[in-house]
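Engineer: From the sequence below, what's the structure:
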Amino acid sequence: MPDPLQAVYYATKAYATSWSNALWHEVQGTGVTVSCLMPGAMQTGFINRGDLSSTQLFAHAVSPEGVAKAGYEGMIEGKLNITAGLTAAQKPFMKLAPMLPKKMLMNNVYKMQEQGSRK
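Structural biologist: Next up is the predicted model:
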């Protein structure tokens, strides 16, 4: 998903997802498995260092332990892409996001990251 305020960070996440998915196919039949963990907002120092604590994007940040548990369970189940740490409201949005017009999507993501949007 594009993000107008963290372009390099989100581009890196897109690269990691694309690379993991391609690598999964390349190692078929070798006994090697590949899973890509795609966490939502987590309760880490990144929130404070990035001055994001007052943003809507991090209003429901989850623990790193919860994300790690979901990632491990997904990997054991053989899932390719594991989305962890999303709220019930965020899950349908993430499913729909690829189908939404990019300009509308970026405007919404931008608003979620504006300072004070958590109110």
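Engineer: all contacts plus neighbour counts: C-alpha atoms, from now on.
Structural biologist: Noted.
Engineer: How about the contacts made by Glu65?
Structural biologist: By Cα atoms under 8 Å, 6 or more residues apart in numbering, the contact list for Glu65 is empty.
Engineer: Give the buried residues for the helix or strand encompassing it.
Structural biologist: Under the criterion of DSSP states H and E, Glu65 resides in helix 64-76. Buried residues in helix 64-76, counted by 16 or more other Cα atoms under 10 Å: Pro64, Val67, Ala70, Gly71, Gly74, Met75.
Engineer: Assess the claim that the fourth one and Leu37 are in contact.
Structural biologist: Yes: checked against Cα atoms under 8 Å, the pair Gly71 and Leu37 is within contact range at 5.9 Å.
Engineer: which other helices and strands contact the longest helix along the chain?
Structural biologist: When the chain is parsed with DSSP state H, its longest helix is helix 7-26. In terms of contacts (3 or more Cα pairs under 8 Å, 6 or more residues apart in numbering; DSSP states H and E), helix 7-26 is packed against strand 36-39.
Engineer: what comes into contact with the strand it packs on?
Structural biologist: Under Cα under 8 Å, 6+ apart, the answer for strand 36-39 is 16-17, 20-21, 67, 71, 80-86.
Engineer: Just the buried ones among the residues you listed, please.
Structural biologist: Going by neighbour count (16+ other Cα under 10 Å), those have Thr17, Ser20, Asn21, Val67, Gly71, Leu80, Asn81, Ile82, Thr83, Ala84, Gly85, Leu86 buried.
Engineer: quick check, nearest of those residues to Gly31?
Structural biologist: Using Cα to Cα, Leu80 comes nearest to Gly31 of those, at 14.5 Å.
Engineer: mind listing what the closest one touches?
Structural biologist: The neighbours of Leu80, taking Cα under 8 Å, 6+ apart as the test, are Asn21, Trp24, Val34, Ser35, Cys36.
Engineer: next up, for comparison:
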Amino acid sequence: MRARPLALVTGASTGIGYEFAKLCAQRGHDLVIAADEAQIIRVAEELRGGDVRVWELQCDLSTMAGVEALYRLAQGLARPIDILIANAGRGLGGAFLDQDFAAIRRVIDTNVTGTVYLTQLVGRDMRSRRAGRILIVGSIAGFIPGSFQAVYHGSKAFLDNFAAALADELDGAGVTVTCLMPGVTDTEFFRRAGMLDTQAGRSKKDDPAEVARQGFDALMEGRREIVTGWHNKLLTMTAQITPAWLLARRNRQLSTPDARRRS
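Structural biologist: From the prediction side, this is the model:
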């Protein structure tokens, strides 16, 4: 029997990454999944069965060692990675000058450094085979200066830009790069970022399963980017003609903690 194609999904324990892992399994792929929490083991048990094979790793993708451990696991299977979904990410709410720098550094190292390093390792293999698909989870936050989320928004601006550049570099190489740019989505993000006491944290949110579905379809179609949801599309178009200071002021209203807003 011919082996199923292999998909590697990071941040797969919850939210959009979990939905991506389910989609890959449902649409004919075996899986390598990773996250920095033990729940990844339960997800692997859930998805494993029938023809679906799943290999999981609990690792910290904000570190070079964590990225390398994940890559070694995939390489040890002696099978090519057909799809890379670089979804692992971390948020951080609050005023920049009040944040602990270790927490700031972890956001940057997870969202930017870890994503870039894993993409380079896997992307080189794909380029040598002239086959493969990469999806990088950016955000519409990358279009907006993020008052009270300054580092997170900056990291997503990097990823949106990086993905577009890499897609162009690999044009004609047999490897596609898709940037998924969702808006506010119903995941663990706001709890983990300490933002449940914000307007954004309490707002109506997009369904992660639908976000992942649109992203997966765009990936398989070879599209370079997708903004999910008509309201997010409208926001990104508006952001491109709105002064940065005004965008920052609007984000202040969404992301300022309640206690600070009242003071």
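Engineer: Next, show the common contact partners of Gly71 and Leu37 of structure 1.
Structural biologist: Shared contacts of Gly71 of structure 1 and Leu37, counting by Cα under 8 Å, 6+ apart, come down to Ile82, Thr83, Ala84.
Engineer: Export the residues you listed as JSON lines, with columns for secondary structure and distance to Leu57 of structure 1.
Structural biologist: Putting the shared contacts of Gly71 and Leu37 of structure 1 into JSON lines (DSSP: H, G, I helix; E, B strand; the rest coil; distance: Cα to Cα, whole Å) gives the following:
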{"residue": "Ile82", "secondary structure": "strand", "distance to Leu57 of structure 1": "19"}
{"residue": "Thr83", "secondary structure": "strand", "distance to Leu57 of structure 1": "16"}
{"residue": "Ala84", "secondary structure": "strand", "distance to Leu57 of structure 1": "15"}
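Engineer: And the helix holding Glu65 of structure 1 against structure 2, how far off on average?
Structural biologist: Comparison of helix 64-76 of structure 1 with structure 2 after fitting gives an average deviation of 1.2 Å (mean Cα distance after the TM-score superposition for structure 1).
Engineer: what stretch of structure 2 does that helix fall on?
Structural biologist: Aligned by TM-score structural alignment, helix 64-76 of structure 1 falls on residues 208-220 of structure 2.
Engineer: for the stretch 51-200 of structure 2, what spans make up the strands?
Structural biologist: Assigned by DSSP state E, counting those that start in this stretch, the stretch 51-200 of structure 2 shows strands spanning 54-58, 81-86, 132-137, 175-181.
Engineer: Take the ones you listed and write them to CSV, including distance to Ala248 of structure 2.
Structural biologist: Below are the strands of the stretch 51-200 of structure 2 laid out as CSV (distance: least, Cα to Cα, whole Å):
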stretch, distance to Ala248 of structure 2
strand 54-58, 36
strand 81-86, 27
strand 132-137, 22
strand 175-181, 19
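Engineer: So which of the ones you listed is the most surrounded?
Structural biologist: Of the strands of the stretch 51-200 of structure 2, the one with the most neighbours on average (mean count of other Cα atoms under 10 Å) is strand 175-181, at a mean of 27.
Engineer: quick check: angle from that one to strand 81-86?
Structural biologist: Here strand 175-181 of structure 2 points in a direction 30 degrees away from that of strand 81-86 (axes from the mean of the first three to the mean of the last three Cα atoms, to 10 degrees).
Engineer: now strand 175-181 of structure 2: which residue numbers in structure 1?
Structural biologist: Against structure 1, strand 175-181 of structure 2 falls on residues 32-38 (TM-score structural alignment).
Engineer: circling back to that earlier point, from the chain's centroid, how far away is the longest helix of structure 1?
Structural biologist: The chain centroid and the centroid of helix 7-26 of structure 1 are separated by 12 Å, computed with Cα atoms, centre = their mean, to the nearest Å.
Engineer: mean deviation (superposed) between it and structure 2, please.
Structural biologist: Averaged over the aligned pairs, helix 7-26 of structure 1 sits 0.8 Å from structure 2 after superposition, using mean Cα distance after the TM-score superposition for structure 1.
Engineer: Could you report the distance from Thr178 of structure 2 to Ala44 of structure 2?
Structural biologist: Going from Thr178 of structure 2 to Ala44 of structure 2 by Cα to Cα, to the nearest Å gives 25 Å.
Engineer: next one: Leu219 of structure 2
Structural biologist: Computed as Cα to Cα, the Leu219 of structure 2 to Ala44 of structure 2 distance reads 23 Å.
Engineer: Likewise for Gln58 of structure 2?
Structural biologist: Distance of Gln58 of structure 2 to Ala44 of structure 2, given as Cα to Cα: 11 Å.
Engineer: what's the answer for Trp245 of structure 2, then?
Structural biologist: Distance, Trp245 of structure 2 to Ala44 of structure 2, by Cα to Cα: 44 Å.
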